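Next one to model:
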Amino acid sequence: MKWEGNRESDNVEDRRGDDGGGGGGGGFGFGGRSIGIGTIAIALVGSYFLGVSPMTIINALSGGGGAMAPVQQQSPARAPPASDTQAKFVAVVLADTEDTWTALFRAQNAQYKKPKLVLFTGATQTACGTGETASGPFYCPADQKVYIDLAFYRLMQQRFNVNSEFAQAYVIAHEVGHHVQHLLGIDEKVNAARQGGSEKQANAMLVKLELQADCFAGVWAFHANRSRNILEQGDVEGALAAAAAIGDDTLQQQSQGRVVPDSFTHGTSAQRVRWFSKGIETGEFTQCDTFGARSL
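A predicted model of the protein is given here:
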């Protein structure tokens, strides 16, 4: 992925190094149990590529619920140091999503409100509660911020040999996709609809929400590449291959030895690939109507 020299966003907040975010002991405690880095890494894989809740996987693998990790004390917002290459990459990707969605909203006579992206270590306070490293990257609609611990990327590289910068960029674009949904009021409609239905119906709505965020990420990639020629040979194929390897179906098979489609909340691997592909092939966010689609 070609990104060096592109514009960096000013909307990156660096909370790394704040007090209270450290760990110690090589694992995280959940319900009185010590969960090793291997279990957390498996959980992070699902979140990384498919948005699957890592806490759900951790609970399935450990057989229990979870206590909170230490919470960071928030310091005044600050930008990451200019010498931090990985933070610079994140800032460039965020800027790219800003440029893309600003243009797309403007074409619809609307104004795009840029989200903040928060870098943290260990745990941090958010308007949605405590954000933790074990939760992987996530979006909080209450404060309109994307949160990520960059140690997440190191885990992916070291344990699962995922070295694709485009796959890393896709993670950010997916979370920004949730921000777009929030600006459009889609997430609020989904939450309201989930309140009146069964668990199966609620899960089905979540699947559509996640797949739409995948499609929005593809829309970003289409426009970013057309405007700034960011993609290199193998970028898309690598991201799609990784997504195809992991989905609700695959993760359930690995964690519990069976697949329960009614409990899916993020979609199968094939569905994830299909909707991201639709976004990156068409570049039209109107093509991302997972809620009106006859089939996913």
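
going forward, measure contacts and count neighbours with C-alpha atoms only.
Will do.

buried ones in stretch 146-153?
Within stretch 146-153, the residues that count as buried by 16 or more other CA atoms under 10 Å are Val146, Tyr147, Ile148, Asp149, Leu150, Phe152, Tyr153.

Can you show me the strands along the stretch 1-150 of the chain?
Ranges of strands in the stretch 1-150 of the chain, per DSSP state E, counting those that start in this stretch, are 12-14, 27-30, 33-36, 116-119, 123-126, 129-132, 138-140, 145-148.

The structure of the following sequence is requested for comparison with the preceding one:
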Amino acid sequence: MKWRDRSGSSNVRMSGGKAAGGGIFGIIIGLVLWLVFGVNPMTAFQTGQSITAGNSTSTQPLNDESRDSQFVAVVLADTEAVWQEIFQEMGSSYREPQLVLFNGRVNSACGSATSATGPFYCPADQQVYLDTSFFAEMSNNLGIAGDQQGSGDAENQGKAGDFAQAYVIAHEVGHHVQTLLGTSQKVNEARRQLSEIQGNQLSVRQELQADCYAGVWANRNQQRVQFLEEGDIEEALNAASQIGDDRLTQGTVMPDNFTHGTSEQRVNWFTRGLQSGDIRSCDTFSGAI
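Now for the predicted structure:
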């Protein structure tokens, strides 16, 4: 994947110290999490209070010159350019999310998380969260290499696996797009009326749509900057297949409890978005998936 020598986003932040606040604001945050985003009431108010009690994590501008930080900034900038273009075509404007890099643990408006949580998007503060160990975890646990295998060319080092990593970031940004389009709110409202099994099925459809949006981004970004190289698509498809519910649980969890979709479903919907470059092809909420 070609990403070097391109500008990065200014919306990448590093997690920092604790941010203080006031009690009334904790109640307001709790209400928003409960009524708008469907978070469990007790969890919502606990989160609101923890944030305003000084347990939320403040952020600071990116000042890290490492390969991973710069890569994240470039990928986020690519998502911004593509989604700005798509939203303009729809007669709307795209509100860019922030991406927070953290180390070990972070507090978001959706609650606290550790590196074990993996990359996630919080609709309550409209930020993507990414642990700095993410790239190593992909390589060690998913078998997605971070370096060009069998190549002595220093220029090619670090290329293999780049697009798989970019796919995961684009998936989380896809959840931000769902928030902007009102999809996330509708899903949360519907889940409050459904059984746990039905709610899980709705979550699967939401996750698969984010996979499809990641594919749409890849298609449109290729048209924009020709960033794909030989083998990149296979890397992303491999990543999608490795993080399917059936693969991750190794048969220990019944399909009714799946929340992200099977490996086959995730590959299929990413491919659909990649081939079409059109978000209208990403309607996972109608018909079979």
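
Need the TM-score from the superposition.
Overlay of the two chains. TM-score (TM-score structural alignment, normalised by the length of structure 2): 0.79; 239 aligned residues with a CA RMSD of 1.8 Å.

export the strands of the stretch 1-150 of structure 1 to CSV and tack on distance to Gln201 of structure 1?
CSV is the format used below for those (distance: least, CA to CA, whole Å):
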stretch, distance to Gln201 of structure 1
strand 12-14, 36
strand 27-30, 29
strand 33-36, 32
strand 116-119, 32
strand 123-126, 28
strand 129-132, 26
strand 138-140, 23
strand 145-148, 27
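
Looking at the ones you listed, spot the one closest to Ser198 of structure 1.
Distance to Ser198 of structure 1, taken as CA to CA, is lowest for strand 138-140 among the strands of the stretch 1-150 of structure 1, at 24.5 Å.

Show me the helices in the stretch 151-296 of structure 1, by range?
151-160, 165-183, 186-195, 199-228, 235-245, 248-256, 269-282 (DSSP state H, counting those that start in this stretch).

Tell me how many other residues surround Gln126 of structure 2.
22 (other CA atoms under 10 Å).

Test my guess that it contacts Arg95.
No: with contact defined as CA atoms under 8 Å, Gln126 of structure 2 does not count as touching Arg95 (9.5 Å).

What residue in structure 2 is paired with Leu117 of structure 1?
Following TM-score structural alignment, the counterpart assigned to Leu117 of structure 1 within structure 2 is Leu99.

which residues does the spatially closest residue to Tyr121 of structure 2 that is not a sequence neighbour contact?
Closest residue in space to Tyr121 of structure 2, ignoring its immediate chain neighbours: Val128 at 4.4 Å, by CA to CA, 6 or more residues apart in numbering. Residues in contact with Val128 of structure 2 (CA atoms under 8 Å, 6 or more residues apart in numbering) are Pro97, Gln98, Leu99, Val100, Pro119, Phe120, Tyr121, Cys122, Glu172, Val173.

Also Ser112 of structure 2?
Neighbours of Ser112 of structure 2 in contact, by CA under 8 Å, 6+ apart: Arg105, Val106.

Please determine how far the alignment partner in structure 1 of it is located from Thr124 of structure 1.
Taking TM-score structural alignment, the alignment pairs Ser112 of structure 2 with Thr130 from structure 1. Distance of Thr130 of structure 1 to Thr124 of structure 1, given as CA to CA, to the nearest Å: 6 Å.

okay, and the common contacts of those two?
With CA under 8 Å, 6+ apart as the test, Thr130 of structure 1 and Thr124 both reach Val71.

Identify the residue of structure 1 aligned to Asp278 of structure 2.
So, by TM-score structural alignment, Asp278 of structure 2 is matched to Glu284.

The closest residue to that match other than its chain neighbours and Gln287 of structure 1, how far apart?
Distance criterion CA to CA, 6+ apart; nearest residue to Glu284 of structure 1, sequence neighbours excluded, is Val219 at 6.3 Å. In this view, Val219 of structure 1 and Gln287 of structure 1 are 9 Å apart by CA to CA.

can you list residues touching both of these two?
Gly279.

Quick check, the residue nearest to Glu284 of structure 1 in contact with Gly279.
Yes: with contact defined as CA under 8 Å, Val219 of structure 1 reaches Gly279; the gap is 4.4 Å.

Give me the common contacts of those two.
By CA under 8 Å, 6+ apart, the residues touching both Val219 of structure 1 and Gly279 are Phe285.

Show me what counts as buried in stretch 209-225 of structure 2.
Applying a neighbour-count criterion of 16+ other CA under 10 Å, one finds 209-222 buried in stretch 209-225 of structure 2.

show me what contacts Thr262 of structure 2?
Ser241, Gly244, Asp245, Asp246, Arg247.

Correction: the previous question concerned Val173 of structure 2.
Counted by CA under 8 Å, 6+ apart, Val173 of structure 2 has contacts Thr79, Pro97, Tyr121, Val128, Ala210, Ala214.

Map the fourth one onto structure 1.
Structural alignment (TM-score structural alignment) places Val128 of structure 2 against Val146 in structure 1.

Tell me the spacing between its match and Arg226 of structure 1.
25 Å.

before we move on, what about Lys88 of structure 1?
22 Å.

One more: Pro54 of structure 1?
Counting by CA to CA, the gap from Pro54 of structure 1 to Arg226 of structure 1 is 34 Å.

Now do the counterpart of Asn229 of structure 1 in structure 2 against Arg220 of structure 2, distance only.
When structure 2 is aligned by TM-score structural alignment, Asn229 of structure 1 is paired with Gln226. Gln226 of structure 2 is 9 Å from Arg220 of structure 2, where distance means CA to CA.

now Ser241 of structure 2
From Ser241 of structure 2 to Arg220 of structure 2 the distance is 22 Å (CA to CA).
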